[in-house]
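Trainee: predicted structure and sequence below. I'll ask about it afterward.
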Amino acid sequence: MTDTTCLPAEPAVRATQTETPAGLTPLMVILIEIALAAGGFGIGTGEFAIMGLLPDVATSYGVSVPDAGQVISAYALGVVVGAPIIAVLAAKLSRRTLLLLLMGLFALGNVTSALAPDFLSFTALRFITGLPHGAYFGVAALVAASMAPPHRRARAVGRVMLGLTIATLIGTPVATFLGQIVSWRAAFGMVGGIGVLTVVLLALYLPKDQVSEGASIRRELGAFARLQVWLMLAVAAVGFGGMFSIFSYIAKTTTDTAGLPASMIAVVLALFGVGMNVGNVLGSRMADYSLNGTIGGMLAFNVVLMSVFSLTAHDPVMLCICVFLTGCGFAACPAVQTRLMDVAADAQTLAAASNHSAFNIANALGAWLGGLVISAGYGYGATGYVGAVLSFLGLLVFGLSVLLERRPSGRL
């Protein structure tokens, strides 16, 4: 039986969505989804490629690698800040117009990053480039869901997110290779080109739409007046920090804990990327069957998996298996995105965009806490225990969310 406990009544769904032109053929829907996914591919490539190019950036600007790492933080800060602000300020724009503007800003940010004359301007441009990240994914998810029947919405969201997950497997390695062979500037130029291509595809295939009646800044801000929205953002920010706790230090875990040669780091990273793609495909299907079951089940799965990771990180085979399964934890992302769209009622844009702010907070939180346990002398393998604790806390918050939802009064 399909889980519909978190789905709003059908009239409410129609009232909160921008009107989509009737008569979209299956081919048109596929082309639109490809265009939306292309943007996700560009964003994912640009976000992760910098991690492999930091030494080159540091050398180019004459700064240390740790100092160069500030550009990663600047981009993440741009995502956290930009998603809710853009979603609110653009409340009266059609989704097509907003997506074109967001991807245009992303393309411009990457092209100018490639031309930045000094480290300060490069850091500022990475912050600016991060601004459209969350809002793009949020609006793209809404567009994809609006074209799908209710029982296939999560799969539509998952297909858009496939652009991001494929970027970790193909886009990032290609950009990193290009950056190392030619120049890191060429890598950002390539990402900017993907952004331009996405603008063209969206302009060609995404039909013009109308802003929903009553759309306003005040209505979007209403999302933050809903307890369920805050609870789901907390689930994303805390519950999925474990993935980043492990991933942030996976290179050193591979070499120092598992004793594998440095040449195996790329293989381990590829396993994580494959896991993300598998998780995205399977997770979106599971979410269409049961949103609550998918979110809660994956959080519980992560508690066990990440504990096993810490216990077996010294074993090369178990490390590879656990890294692949950790990547599979991405299965919860389409479900979390879809549930946030549901609980936000008529303020879906802000809630959907803020989800990506929450995941970037999870990134920062997981990496920070992982660093603390490593600095305390517990070793790189202990990052799994950090992930298990964060997943358990996320599970508790999600349990509270479901419990409150099932009580008409909203009280415990």
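Mentor: Cool, got the structure.
Trainee: drop to CA atoms for contacts and neighbour counts, all remaining ones
Mentor: OK.
Trainee: hmm, A345 is touching P11, no?
Mentor: No. Using CA atoms under 8 Å, A345 is not in contact with P11; the gap is 11.0 Å.
Trainee: of these two, give the one with the bigger neighbour count.
Mentor: A345 (22 against 8; other CA atoms under 10 Å).
Trainee: tell me the contacts of the residue lying closest to the more buried one once chain neighbours are set aside?
Mentor: Nearest non-adjacent residue to A345, counting by CA to CA, 6 or more residues apart in numbering: T16, 6.6 Å away. Neighbouring residues of T16 by CA atoms under 8 Å, 6 or more residues apart in numbering: 212, 345-348.
Trainee: repeat that for 10 Å
Mentor: Contacts for T16 (CA atoms under 10 Å, 6 or more residues apart in numbering) come out as 212-215, 341-342, 344-349.
Trainee: equivalent analysis for V267, please.
Mentor: Applying CA under 10 Å, 6+ apart, the residues near V267 are 273, 320.
Trainee: distance of G296 from S310?
Mentor: According to CA to CA, to the nearest Å, G296 and S310 sit 22 Å apart.
Trainee: neighbour count for these two, which is higher?
Mentor: S310 (22 against 19).
Trainee: go ahead and list the helix or strand containing the more buried one.
Mentor: helix 291-312 (DSSP states H and E).
Trainee: put this next to the previous one:
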Amino acid sequence: MGLLPQIADGIDVSIPAAGHVVSAYALGVVVGAPLIATLAAKVPRKTQLVALMAAFAVANIASALAVSYGSLMVARFLSGLPHGTFFGIGSVVAASMVAPNRRTWAVSMMLAGLTVANVIGVPLSTLMGQHLGWQYPYAFVGALAIACVAAVIAWIPVQPADENASATKELKALTRPQVWLALGIGTVGFGGMFATFSYITPTMTDLAGFSESTVPLILVVYGVGMTIGATVAGKVSQFGLMRGIIGSLSLIALLLAVFGFLAQGKVTAVIAVFLLGFLPTILVPMLQTRLMDVAQEGQSLAAALNHSTLNAANALGAWMGSVVLSRGYGYEWPSRLGALLAVGGVFIALVSVWLGRREAAR
């Protein structure tokens, strides 16, 4: 997302069109997460992690070698295919290693890798893309993925395949209304955040008046917000998963409603970017745990689908942002549209609570 201007220049398209590259990766996650999680239900989890990260490495190197808009779109789609299942299986492995009351904490620690990526990796890749070319960050990510394969082989304990697992049992989770409601919370609720963050570079340069060279530092602020959010997610969940989810989404809606105004001053823009990282990151582990709770026997599929829904939100947000911008509205408008999506997520969460109470009463 931080490289959209460089990608747009490199493959000779507009910035809104370059935003579709973000959507292509996200759609790869949406397709790959349920498909791979279901087909690989009986494969040992460590084997899955190794194979998925190896595929991720190959696809990112292919992204670096892409020479046209079409080939880059295909490479980004293929890069997204392993993403959801990798994080989903990783979350299940993490949760299986701790006591039941520490599952949200374990999942948040596994997902904390994403926060480190945003503190170090995203600013570094943006800086690299600005000075060396947009292809180099993709090659760098491919090299990191190869290192990750070695780390998984060396350090993740062997977990035998679940003999009782099957594609049928995994898919049974999709017959539960609460699963679909949890997926809806993620897709709709997070769409607003991605509508804003997909265009964070031009928003900071055009509205706040920062130079392009300052953007990597602003992305560090976003990553710090994510890191702090990940550390408090477990504590927030102790007040109740659904209370935490509804409260977090309400605050996200409020932030997005005023983000366009805050982004027009340098100090307030930095504060807004920090909160844009902080608030959604509190929500992710709680949504992950909620899905694993309501899916029952379909743990692997449910855990993977959380990332599928977040990337559906990614694709939806990036696309909706491009529509707004293509019609001539300024960079303050994607976040205003995003606020409505966050309110929609709150509504779905309230429906989930109501349905749960009705089932309990029965």
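Mentor: Arrived safely. Keep in mind the model is a prediction, meaning the values are calculated, not measured.
Trainee: TM-score of the superposition?
Mentor: For this chain pair, the superposition-based TM-score is 0.90 by TM-score structural alignment, normalised by the length of structure 2; 360 aligned residues with a CA RMSD of 2.5 Å.
Trainee: turn the contacts of T16 of structure 1 into a markdown table, including distance to L260 of structure 1 and secondary structure.
Mentor: Shown next, in a markdown table, are the contacts of T16 of structure 1 (distance: CA to CA, whole Å; DSSP: H, G, I helix; E, B strand; the rest coil):
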| residue | distance to L260 of structure 1 | secondary structure |
| --- | --- | --- |
| S212 | 55 | coil |
| E213 | 58 | coil |
| G214 | 58 | coil |
| A215 | 55 | coil |
| M341 | 43 | helix |
| D342 | 45 | helix |
| A344 | 46 | coil |
| A345 | 49 | coil |
| D346 | 51 | coil |
| A347 | 49 | coil |
| Q348 | 46 | helix |
| T349 | 45 | helix |
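Trainee: and those, which of them are buried?
Mentor: Buried by 16 or more other CA atoms under 10 Å: 212, 215, 341-342, 344-349, out of the contacts of T16 of structure 1.
Trainee: check those against P66 of structure 1 and report the nearest one.
Mentor: Comparing the buried ones among the contacts of T16 of structure 1 against P66 of structure 1 with CA to CA picks out T349 as the nearest, at 35.6 Å.
Trainee: how near is that closest one to V211 of structure 1?
Mentor: 12 Å.
Trainee: what does L260 of structure 1 give?
Mentor: Taking CA to CA, one finds L260 of structure 1 at 55 Å from V211 of structure 1.
Trainee: with A144 of structure 1 instead?
Mentor: For A144 of structure 1, the distance to V211 of structure 1 - CA to CA - is 16 Å.
Trainee: tell me which of these two has more neighbours.
Mentor: Ranked by neighbour count (other CA under 10 Å), A144 of structure 1 and V211 place A144 first, with 22 against 18.
Trainee: can you classify the more buried one as helix, strand or coil?
Mentor: helix (DSSP: H, G, I helix; E, B strand; the rest coil).
Trainee: now for the aligned partner of A150 of structure 2 in structure 1: which residues touch it?
Mentor: Aligned counterpart of A150 of structure 2 in structure 1: V200 (TM-score structural alignment). Listed by CA under 10 Å, 6+ apart, the contact partners of V200 of structure 1 are 35, 100, 103-104, 194.
Trainee: isn't Y138 of structure 2 up against I7?
Mentor: No. Counting by CA atoms under 10 Å, Y138 of structure 2 does not reach I7; the two are 11.5 Å apart.
Trainee: who touches both of the two?
Mentor: Common contact partners of Y138 of structure 2 and I7 (CA under 10 Å, 6+ apart): G129.
Trainee: looking at those two, which is more packed in?
Mentor: Taking other CA under 10 Å, Y138 of structure 2 and I7 do not tie; I7 has more neighbours (25 against 21).
Trainee: which residue, other than its chain neighbours, is closest to that one?
Mentor: Nearest one to I7 of structure 2, counting by CA to CA, 6+ apart, is W134 at 6.0 Å.
Trainee: give the burial count for that neighbour, as a bare number.
Mentor: The number of residues near W134 of structure 2, taken as other CA under 10 Å, comes to 25.
Trainee: I figured it hits P5, correct?
Mentor: Yes. Contact criterion CA under 10 Å: W134 of structure 2 and P5 qualify, at 9.4 Å.
Trainee: and which of the contacts of T16 of structure 1 is nearest to G44 of structure 1?
Mentor: Distances from G44 of structure 1 to the contacts of T16 of structure 1, taken by CA to CA, are shortest for T349, at 20.5 Å.
Trainee: counterpart of that closest one over in structure 2?
Mentor: Checking TM-score structural alignment: T349 of structure 1 goes with S300.
Trainee: what number of residues lie near the aligned partner of V303 of structure 1 in structure 2?
Mentor: In structure 2, the residue paired with V303 of structure 1 is A253, using TM-score structural alignment. Neighbourhood size, A253 of structure 2 [other CA under 10 Å]: 27.
Trainee: ok, now which ones touch A253 of structure 2?
Mentor: Contacts of A253 of structure 2 by CA under 10 Å, 6+ apart are 189-190, 192-193, 259, 335-346.
Trainee: which residue is the nearest non-sequential neighbour of G109 of structure 1?
Mentor: T129 (4.7 Å).
Trainee: isn't the one you found up against I72?
Mentor: No. The pair T129 of structure 1 and I72 fails to qualify as a contact (CA under 10 Å) at a distance of 11.2 Å.
Trainee: so what sits against both of the two?
Mentor: 47, 78, 123.
Trainee: grab the longest helix from structure 1 for me.
Mentor: Taking DSSP state H as the criterion, structure 1 has its longest helix at helix 26-61.
Trainee: output the contacting helices and strands for the helix or strand that comes right after that helix.
Mentor: Note on helix 26-61 of structure 1: by DSSP H and E, the next helix or strand toward the C-terminus is helix 65-68. With contacts taken as 3 or more CA pairs under 10 Å, 6 or more residues apart in numbering; DSSP states H and E, helix 65-68 of structure 1 sits against helix 26-61, helix 119-146.
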